[in-house]
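[1] Following is a predicted model, sequence given first.
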Amino acid sequence: MNNYNLTLVLKPGLEEKARLELLESLKKKFAKVEKEDLWGQRSLAYPIKKQTLGYYVHFVIEAEPKIAKELDKTLRSEEDILRYLFVRV
């Protein structure tokens, strides 16, 4: 098992219910969520997909490398995620 940091920038117009459903579906893919921080809505340094704001969420997770690769594919295909940073620590 490896530890990973995952930081997501979600679309700011996403309703709270939809945002929570998205986060819950992602958490089901993790082996173990050690920490979850909702950083809230913040300004972006530059526009991403014509958005100037983003909703930030940070996770510290523990997962097998195989799960990590699958999660990376899922994050790339999710249209409500503007950007993400997925790093092994």
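    Arrived safely. Numbering: from 1, shown residues only.

[2] When you work out contacts or count neighbours from here on, use the C-alpha atoms and nothing else.
    OK.

[3] secondary structure element for Tyr46?
    strand 32-48 (DSSP states H and E).

[4] Below is structure B, check it against A:
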Amino acid sequence: MRIYEELFIVKPDATEEEVDHLIEQMSGVITHAGGVVNKVDKWGKRRLAYRVDKYREGEYVLIEFQAEAPTVHEFERRLRVNDVVIKFMTVRIDEDLKRIEKRKKHREKRASRKASAAPAAPQPSVAQQMLGPEMPAAQ
């Protein structure tokens, strides 16, 4: 199963009960198809970047879930036909999580190599480099 984030914007004039019912309905679609809902965040009403269907603001809802591709298609279809939803966006985040984990392991490996390396010899000053090893630097 892959991990997805679904962010959708609900009309600002929708009641709290309508929004909760929509969240319950969409979570039911995921669980019925064998997926798992990891997190549901209601961000509240926010101003939109641009006008959408004569609305300047909307209520944002973020759902993070694990599911297969056909479940995501059904989820998006139901959002598309729902009158309360203004806009929605689905993002697959499991690839990003894998990439972040890989970078973290690489950093830890590099840090452990640096820590285990012996301390380097002190570097000669610029004057010593210019004069050479046989001539002492003036004091």
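    Yep, it's here. What you see is a predicted model, and the numbers here were worked out from it, not measured in a lab.

[5] coming back round to it: residue range for the strand holding Tyr46 of the first structure in the second structure?
    Using TM-score structural alignment, strand 32-48 of the first structure corresponds to residues 36-52 of the second structure.

[6] For the second structure, which segments count as helices?
    Taking DSSP state H, the helices of the second structure run over residues 16-32, 69-81, 94-116, 126-131.

[7] Mind giving me the packing neighbours of the shortest one?
    Secondary structure elements in contact with helix 126-131 of the second structure, counted by 3 or more CA pairs under 8 Å, 6 or more residues apart in numbering; DSSP states H and E, are absent; no helix or strand qualifies.

[8] and what of the longest one?
    Helix 94-116 of the second structure is packed against strand 2-10, with contacts defined by 3+ CA pairs under 8 Å, 6+ apart.

[9] Could you check the angle the strand it packs on makes with helix 94-116?
    120 degrees (axes from the mean of the first three to the mean of the last three CA atoms, to 10 degrees).

[10] which position in the second structure aligns with Ala68 of the first structure?
    Match for Ala68 of the first structure (TM-score structural alignment): Val72.

[11] Reformat the helices of the second structure into TSV and put distance to Lys39 of the second structure and mean neighbour count next to each item.
    Formatted as TSV, the helices of the second structure follow (distance: least, CA to CA, whole Å; neighbours: other CA atoms under 10 Å):
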stretch	distance to Lys39 of the second structure	mean neighbour count
helix 16-32	10	15
helix 69-81	16	15
helix 94-116	15	11
helix 126-131	59	12
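
[12] related to what we said a few turns ago, how far away is the match of Ala68 of the first structure from Phe65 of the second structure?
    10 Å (CA to CA, to the nearest Å).

[13] circling back to that earlier point, contacting residues around the match of Ala68 of the first structure?
    Contacts for Val72 of the second structure (CA atoms under 8 Å, 6 or more residues apart in numbering) come out as none.

[14] just Pro12 of the second structure next, same as before
    By CA under 8 Å, 6+ apart, the neighbours of Pro12 of the second structure are 45, 55, 57-59.
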